[in-house]
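Chemist: predicted model and sequence follow; I will ask about them next.
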Amino acid sequence: MVVDTKTGITDEYWEKRYTIIPQNVPTFLKMHENVILRTGKYLNVIRQSGQEVRSPEEQKPIFSTTDASYSEVIERTYNFASKQLFELFMDEKNLMGRLRSVKRFFLLDEGDFILQLISKCEEELKKNIDDVRPKCLQMLFKFALEDSSANNDIYKDDIICTLQPTTLMGQVPGLNHDGRR
C-alpha cells in the first residue's frame, strides 16, 4: 500500500472510493460505464488539488434509449477531464521533475547517495527489526542526503524513510514466506 504522507490518502482510496454498481447503470450507458467512472475520478482529483473544474461543454445531451448523441458528449467530457489531469500533473505538479528525482534516488542515477546511505545506516540496519529506530534511520537518511550530490534535488524534502510492516518476501506477489510459489 502506498500512502501520501501529506494527505494520508492511500492508493486503495482511488480504487475503492468510486465503483460501478452494475444494477444501477442504465442499459444504454453500459458500454460507457468505465469511461464515465474514469472521467469522474479525473475530475475529482483535479478538484481535490484545489483547482476549479469548468467543463467547456455547453450543449446538454438529450438522453434517450434510441439516440446515441450522448456518446459524443461522454467522449468529449472524458477528453476534457483527461487533458486537464494531464496538464495538472505535467505543469503544476511537475511530473517530469519528480520522475527525474525518483531516478536520482531509487534508480541510482547518482550513486554517491546510495553509498552514503548504506555507509551511514549500516550499523542500524544490522539490528533485529524490533531494535531498529525509525527516527534514527530518518536522521541517517537526512545526513546521507546532505553529504551527497542528491542534496541539490528540489524534491529531496518529499522523500522520507519508513519501515514497512512486512518482509521483503511478503512484498512479492505470489510467493510464500519461504520464497516458493
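Modeler: Received it, and whenever you're ready, just let me know what you need. Predicted model only: the values in this text are computed from it and were never measured. Numbers count the residues shown, from 1 in each chain.
Chemist: only C-alpha atoms from now on, for both contacts and neighbour counts.
Modeler: OK.
Chemist: elements contacting the longest helix seen in the chain?
Modeler: For the chain, the longest helix by residue count, based on DSSP state H, is helix 69-87. Packing partners of helix 69-87 (3 or more Cα pairs under 8 Å, 6 or more residues apart in numbering; DSSP states H and E): helix 33-48.
Chemist: want to compare, so here's the second one:
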Amino acid sequence: MVKMLGLKSLRPLLFDILWVYEGVTDDPYGEFFIAENKSLQKESLSQDYDAKYWRQRYSLKDDIPSFLSDAAETILTTGKYLNVMRECGHNIQVPMSENSKLMSFGSNHHYLECIKAAYEFASGELLNLIKEKYDLMGKLRSIKHYLLLDQGDFLVHFMDIAQDELAKKPDEISVEKLQSLLDLALRTTAAAADPCPEDLTCCVERTTLLKRLSTLKDLETGETVSDGNDLEEPVSITGLETFALSYKVCSSSWHAYFLFYLILSLSFLVPIFYIGDPKLR
C-alpha cells in the first residue's frame, strides 16, 4: 500500500521529466498539470497576428501539486521552449547527468535546482538558435530602419514620387505600382545598404489607421470587435490614410517565421528589444 502511494505521488515527476527535458507530453489520462490544446495549430501564426498558440496551446491546470506550485510556471515555460524547437525540426534535449535528474532529489528540494538548470539550458538554446541561424539581430535592425524610421529618408522619397497614386481612393490604387515606387525609393536612399530590402512590402488597407488601431485595442482588452462603426470613418478616404508598410520577417523559412513570432513572448529577451541597443544600429 505504501509503495503504491509512493509511486502515485511520484507520477507528476514522471511527466515533468519528459516535458522539462524533451518538451513532450504523454498524458492520455489527463493526469499531468499542464493541459494541451491540440486544436491550436502553429500554422495559424502565419495567418493571424493575434493567434493564441503560444499562450494557450499548453497551459497550467488548476490542480497543480503543492510541492511543484512554486516551479509550475518555470516548468511550463521550459517545456514550451523545447517544444518550439522540436516543432521547427531542432530536437534539443536538456543534458541529464546523474547529478541533475529530477528523480534524485531529497529533502533539500534538489528538484527545484534541476528545473532551474533545465530552464536556463532551454532558454539559452532557443535564443542562440534564433540569433545565430535565423539572424534575430539583423531582422530587428531592419525593422528599426524601416518601421521605426531610423533611416526614414526612403519614406520621404517614396511619399514624393507616389504622391499622385496615394491621392486616389483605395479601390483605385495600383498596389503593384506602389510596390515598384517603394523599391525605387529603397534603391536610391540609405536603405540600399540593408541586406534584405526586398522584405519590405506595401499594401492598401480597407480601413484607416485609426480604425485599425481601435480594432487592435479591442483585441488587446478582450472586448468584442463589432462590425459597427464605433469610430466613424471619413466620408472620403485616400491612399494617404490607408497605405501601410509590411515587413516579411522570414521570406525563405516558415520555421524562422514561427520562431520569430514566438520570441516576442519570451520575457528573457526583453533587453534585446530596447531600441537604443547599439547592436541594432
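Modeler: Yes, it's here. Quick caveat, the model's predicted, so the values are computed rather than measured.
Chemist: drop the TM-score for these two in here.
Modeler: Once superposed, the chains reach a TM-score of 0.75 (TM-score structural alignment, normalised by the length of structure 1), with 173 aligned residues with a Cα RMSD of 3.2 Å.
Chemist: list the contacts of Ile36 of structure 1.
Modeler: Ile74, Tyr78 (Cα atoms under 8 Å, 6 or more residues apart in numbering).
Chemist: which position in structure 2 pairs with it?
Modeler: Residue correspondence to structure 2 (TM-score structural alignment): Ile36 of structure 1 is matched to Ile75.
Chemist: can you tell me how far that match is from Gly89 of structure 2?
Modeler: Per Cα to Cα, to the nearest Å, Ile75 of structure 2 is found 22 Å from Gly89 of structure 2.
Chemist: repeat for Leu126 of structure 2
Modeler: Counting by Cα to Cα - Leu126 of structure 2 and Gly89 of structure 2 are separated by 12 Å.
Chemist: tell me which of the two has more neighbours.
Modeler: Neighbours per residue (other Cα atoms under 10 Å) separate Leu126 of structure 2 from Gly89, with Leu126 holding more: 18 against 10.
Chemist: residue contacts, the aligned residue in structure 1 for that one?
Modeler: Using TM-score structural alignment, the partner of Leu126 of structure 2 in structure 1 is Leu85. By Cα under 8 Å, 6+ apart, the contact set of Leu85 of structure 1 is Tyr42, Leu43, Val45, Ile46.
Chemist: hmm, back to that, buried residues, the longest helix of structure 1. List them.
Modeler: Residues Tyr70, Ser71, Val73, Ile74, Thr77, Tyr78, Phe80, Ala81, Ser82, Gln84, Leu85, Phe86 are the ones in helix 69-87 of structure 1 that count as buried (16 or more other Cα atoms under 10 Å).
Chemist: ok, those residues vs Met31 of structure 1, which is closest?
Modeler: Nearest to Met31 of structure 1 out of the buried residues of helix 69-87 of structure 1 is Ser71 (Cα to Cα; 9.6 Å).
Chemist: residue in structure 2 paired with the closest one?
Modeler: With TM-score structural alignment as the criterion, Ser71 of structure 1 matches Leu112.
Chemist: please, which helix or strand holds Thr19 of structure 1?
Modeler: Element membership for Thr19 of structure 1, per DSSP states H and E: none, as it lies in no helix or strand.
Chemist: residues in contact with the aligned partner of it in structure 2?
Modeler: Here Thr19 of structure 1 is matched to Ser59 in structure 2, going by TM-score structural alignment. Applying Cα under 8 Å, 6+ apart, we find Ser59 of structure 2 in contact with Ile34, Ala35, Glu36, Leu76.
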